[in-house]
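sequence unavailable; structure follows:
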């Protein structure tokens, strides 16, 4: 939901985000999509969104299907899991503790939304992830998590993510910009990258919508996430048509 031209400025909008079942504080991929859509009307450049978590600045460049958008999220932070919660989450995901990558400790990361961050050591476990969507959603609601971010490291700066987002008929999100920003913050706070750094997160392969998110990690401040958006023609007939 967008309130355009705040204060008469066409490059500043008031924005709220909704999933099929509830409002969410921030949505990174929707931010990129909206910025790309706006750029087709007002031209590429800088736009600002007033969101429920604070102001977010987005840079767009290019035009049409080549348009790229980059947003800088709010300051990240991380928490540890409360007693028993990690074990409950792993049980629901049918993951054993020894399946986790010991180089990346499990944490809950924030960059506008809270996301558990779990790194899986073995490719087979990562690809065969299985869970009860209703049970996972219940645990997420109790703990105020937006997605559960399950990742695997592919190379020094390359990762693949699966973001569990069980809402309605959905179980997994094809792209999650807020989680990508949270992962960048997680890596910086735990000293697992040396900023300034850039990482690349593949996502969406398991739901037939593969994509790539570029995450820029500065020494301080918010994490930047960059990506593109698919332009879909309006399927609705014109009013009166």
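Structure received. It should be emphasised that the depicted structure is a prediction, and the values quoted were computed from it without experimental measurement. Residues are numbered from 1 along each chain as shown.

from here on, contacts and neighbour counts on C-alpha atoms
Noted.

which SS state does residue 69 fall under?
Following DSSP: H, G, I helix; E, B strand; the rest coil, the label given to residue 69 is strand.

which non-adjacent residue is nearest it?
The shortest distance from residue 69 to any residue that is not its chain neighbour, by Cα to Cα, 6 or more residues apart in numbering, is 4.4 Å, and that residue is residue 60.

give the buried residues for whichever strand or helix holds the one you found.
Taking DSSP states H and E as the criterion, the element that holds residue 60 is strand 54-61. Taking 16 or more other Cα atoms under 10 Å as the basis for neighbour counts, the residues of strand 54-61 that come out buried are 55, 56, 57, 58, 59, 60, 61.

OK, contacts around the residue nearest to residue 69?
With contacts defined as Cα atoms under 8 Å, 6 or more residues apart in numbering, residue 60 is in contact with 35, 36, 39, 44, 45, 46, 47, 67, 68, 69, 70.

here comes the other one, which I'd like you to weigh against the first:
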């Protein structure tokens, strides 16, 4: 049964970045008159049990938003923002909604298309830098890879688009499918290094990537769709000169049985925001 506190706050459950009506990453969404205190939001997020729950309340010129994983607050979450956009459009009609985060402002736009709710967010500004060798070595050891598994054309990077991610490109799809790690050690590593996720990607075509994201720092083994990491990946590719701009697709969740599709578009302007979008589906309450 749904938890009483979650019911009292009317938690919506929405899967973001669904693929052909299936899969996606479940998020909790709470639309409230005022934001609850942090302890209550943390407790509700733990009870909901999804990788993130977004809490939103009207502000003077938009919606103030905070994100909580089962174990900690997160500065920005892409899939929960997409789910929030769908919830806002369902409640207030299709359109664009300004969002006030703890560390900046973004916007999400949502509406109905082809019989499904869809939303597109504009990420915070992006940045990336080569990942320090010691962090890369520890990550490879944690996940059981050696340096030979890496894609030499896309060196590991620390990338940011509202949250910090270690992005590691693997040369083979089979290596991506084999991703596994010790959860306790992974949580220690991610928290110690200030990483929201460790994102492994495989470039299957110039503008198409397969991805897997470990999220032990937030109390979740793996995310089936990670919009913030997809935005950070686009910024990293732009910084490396691997893509000047345009569109790319990130396919995630296949190895978890939750196929997800993240659609990304971005300009050639270094550091500029990235657009991340996808379809959504309501999840029946337990």
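Structure's in. What do you need? Everything numeric here is computed off the predicted structure, so don't read it as measured data.

so what number do they get for TM-score?
Both chains were compared after superposition, and using TM-score structural alignment, normalised by the length of structure 1 their TM-score is 0.91; 231 aligned residues with a Cα RMSD of 1.7 Å.

follow-up on the earlier one: now the strand holding residue 60 of structure 1 on structure 2. Mean distance?
Relative to structure 2, and after both are superposed, strand 54-61 of structure 1 has an average distance of 1.1 Å to its aligned residues, where the measure is mean Cα distance after the TM-score superposition for structure 1.

which parts of structure 1 are helices?
Listed from the start of the chain, structure 1 has helices (DSSP state H) covering 28-42, 85-93, 123-127, 133-143, 177-189.

could these go into a markdown table alongside distance to residue 5 of structure 1 and mean neighbour count?
Below are the helices of structure 1 laid out as a markdown table (distance: least, Cα to Cα, whole Å; neighbours: other Cα atoms under 10 Å):
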| stretch | distance to residue 5 of structure 1 | mean neighbour count |
| --- | --- | --- |
| helix 28-42 | 11 | 20 |
| helix 85-93 | 42 | 15 |
| helix 123-127 | 44 | 14 |
| helix 133-143 | 34 | 15 |
| helix 177-189 | 24 | 27 |
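
for residue 233 of structure 1, find the nearest of those.
Residue 233 of structure 1 lies closest to helix 28-42 among the helices of structure 1, at 11.5 Å (Cα to Cα).

where does that closest one end up in structure 2?
With the alignment judged by TM-score structural alignment, the segment of structure 2 matched to helix 28-42 of structure 1 spans residues 78-92.

contacting residues around residue 152 of structure 1?
Here residue 152 of structure 1 is in contact with 119, 120, 121, 122, 123, 126, 159, 160, 161 (Cα under 8 Å, 6+ apart).

read off where stretch 172-184 of structure 1 ends up in structure 2.
Aligned by TM-score structural alignment, stretch 172-184 of structure 1 falls on residues 222-234 of structure 2.

what's around the alignment partner in structure 2 of residue 227 of structure 1, how many residues?
In structure 2, the residue paired with residue 227 of structure 1 according to TM-score structural alignment is residue 278. One way to gauge burial is a neighbour count; for residue 278 of structure 2, by other Cα atoms under 10 Å, it gives 25.

residue 278 of structure 2: what's its closest spatial neighbour, skipping adjacent residues?
Closest residue to residue 278 of structure 2 apart from its sequence neighbours, by Cα to Cα, 6+ apart: residue 17 at 4.6 Å.

residues contacting the one you found?
Taking Cα under 8 Å, 6+ apart as the contact definition, residue 17 of structure 2 lies against 23-25, 79, 82, 225, 260-262, 277-280.

if we go to 7 Å?
24, 25, 225, 260, 261, 262, 278, 279, 280 (Cα atoms under 7 Å, 6 or more residues apart in numbering).

can you check residue 148 of structure 1 too?
Listed by Cα under 7 Å, 6+ apart, the contact set of residue 148 of structure 1 reads 115, 116, 117, 163, 164.
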